[in-house]
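Asker: Turn this into a structure:
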Amino acid sequence: MRTRDGYAMSTDPADLDLDRVHQWLSVESYWATGRAREVTERAFAGSRVWSVLHDGEHVAVTRVVTDGATFAWVCDVFVAEEHRGRGLGQWMVAEAVADLRAEGVQRFLLGTRDAHEVYARVGFEPLAGPQRFMEIDDRPTRAAILAAVGAAG
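Answerer: The predicted structure is shown next:
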């Protein structure tokens, strides 16, 4: 485990408190509100996970979808409210990027409504060619997410 300022970071799936993570995402996040427990379970089972613990309690999580060779999508970055402002999100994402770079991954993508500065410190920048990207987005919450993005700037 990696440690910093009384926090411990783990990539061991046994350290993932899926009950807590599902609560965070389905109730407290803007991007996964209403996500079904079964969907959270499948998403985390098919991803790489970085968890942050404090006194044995799960306080933050980052999920990465990757092929482990060419591409990684950083998603579901969440820090419990009482632990925000301590750089935990940036720490998790930086460690995830470093770990995957060590495996040869060279391209990373993430989406955020309001944490651009946090991720810029890790090296992320706006898409150089957004016109090349296309999507299919069937999420029932898509309109609310896009409205929140528009409201945030």
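Asker: When you work out contacts or count neighbours from here on, use the C-alpha atoms and nothing else.
Answerer: Will do.
Asker: Spatially central residue in this protein, please.
Answerer: In the chain, the centroid-proximal residue (CA atoms, centre = their mean) is Val77; its distance is 2.6 Å.
Asker: what about the nearest residue to Thr62 once chain neighbours are set aside, helix or strand, and which?
Answerer: If the residues on either side of it in the chain are set aside, Thr62 comes closest to Val77, at 4.3 Å by CA to CA, 6 or more residues apart in numbering. In the assignment (DSSP states H and E), Val77 maps to strand 71-79.
Asker: tell me what that strand is packed against?
Answerer: Judged by 3 or more CA pairs under 8 Å, 6 or more residues apart in numbering; DSSP states H and E, the packing partners of strand 71-79 are strand 57-66, helix 88-102, strand 107-110.
Asker: Pick the most buried one from these.
Answerer: Highest mean neighbour count among these (mean count of other CA atoms under 10 Å): strand 57-66, with a mean of 22.
Asker: Please give the structure of this sequence too, so both can be compared:
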Amino acid sequence: MTRTYRFSSDPADIDVHEVVSWLSEEAYWARGRTEETHRAAMAGSRNYGAYDIESGDQGGYARALFTEDAHGLYQRFGFEPLVDAGSWMLRWGPGFGPRPPR
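Answerer: Model prediction:
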């Protein structure tokens, strides 16, 4: 059976409790973090969700970090500014598709 998903950046669509559960219990890199820590990270990011069209269940979550003043710090960890993207930065790695022009 093929599933169809819709993507949303509407904060009202995010099932915060479910996302906090996924991250604090299942993601090796975030396991054990408090709900307060996750909520603070979500509040400082642009959040995206993927939702099953038929059931409405949230099946995925991602967040993008926006920074006005920490570019030097993030560049030390492999992030690069995007062309004509204001204050957004991006970090490339295997599996992310072709790198956009600089």
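Asker: re the thing from before, what distance do you get for the residue nearest to Thr62 of structure 1 to Ser26 of structure 1?
Answerer: Using CA to CA, to the nearest Å, we find Val77 of structure 1 at a distance of 13 Å from Ser26 of structure 1.
Asker: swap in Thr3 of structure 1?
Answerer: For Thr3 of structure 1, the distance to Ser26 of structure 1 - CA to CA - is 28 Å.
Asker: and what of Ala36 of structure 1?
Answerer: Between Ala36 of structure 1 and Ser26 of structure 1 the computed distance is 7 Å (CA to CA).
Asker: try Phe71 of structure 1
Answerer: 26 Å.
Asker: swap in Ala144 of structure 1?
Answerer: Distance, Ala144 of structure 1 to Ser26 of structure 1, using CA to CA: 14 Å.
Asker: When these two are compared, which one has more neighbours?
Answerer: Shown here are Ala144 of structure 1 and Ser26; by other CA atoms under 10 Å, Ser26 has more neighbours (17 against 13).
Asker: The more buried one reaches Gly34, doesn't it?
Answerer: Yes: here Ser26 of structure 1 reaches Gly34: they are 4.7 Å apart, a contact under CA atoms under 8 Å.
Asker: could you pull out the helices for structure 2?
Answerer: 16-26, 35-43, 71-75 (DSSP state H).
Asker: Now find how far off-centre the last one is within its chain.
Answerer: Right, helix 71-75 of structure 2. Distance of helix 71-75 of structure 2 from the chain centroid (CA atoms, centre = their mean, to the nearest Å) equals 18 Å.
Asker: List the buried residues of that helix.
Answerer: Within helix 71-75 of structure 2, the residues that count as buried by 16 or more other CA atoms under 10 Å are 71, 74.
Asker: Next: the first one.
Answerer: If you call a residue buried by 16+ other CA under 10 Å, then helix 16-26 of structure 2 has these buried ones: 16, 19-21, 23-24.
Asker: Redo those residues as TSV? Include distance to Gln75 of structure 2.
Answerer: Output for the buried residues of helix 16-26 of structure 2, formatted as TSV (distance: CA to CA, whole Å):
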residue	distance to Gln75 of structure 2
Val16	30
Val19	28
Val20	28
Ser21	30
Leu23	25
Ser24	27
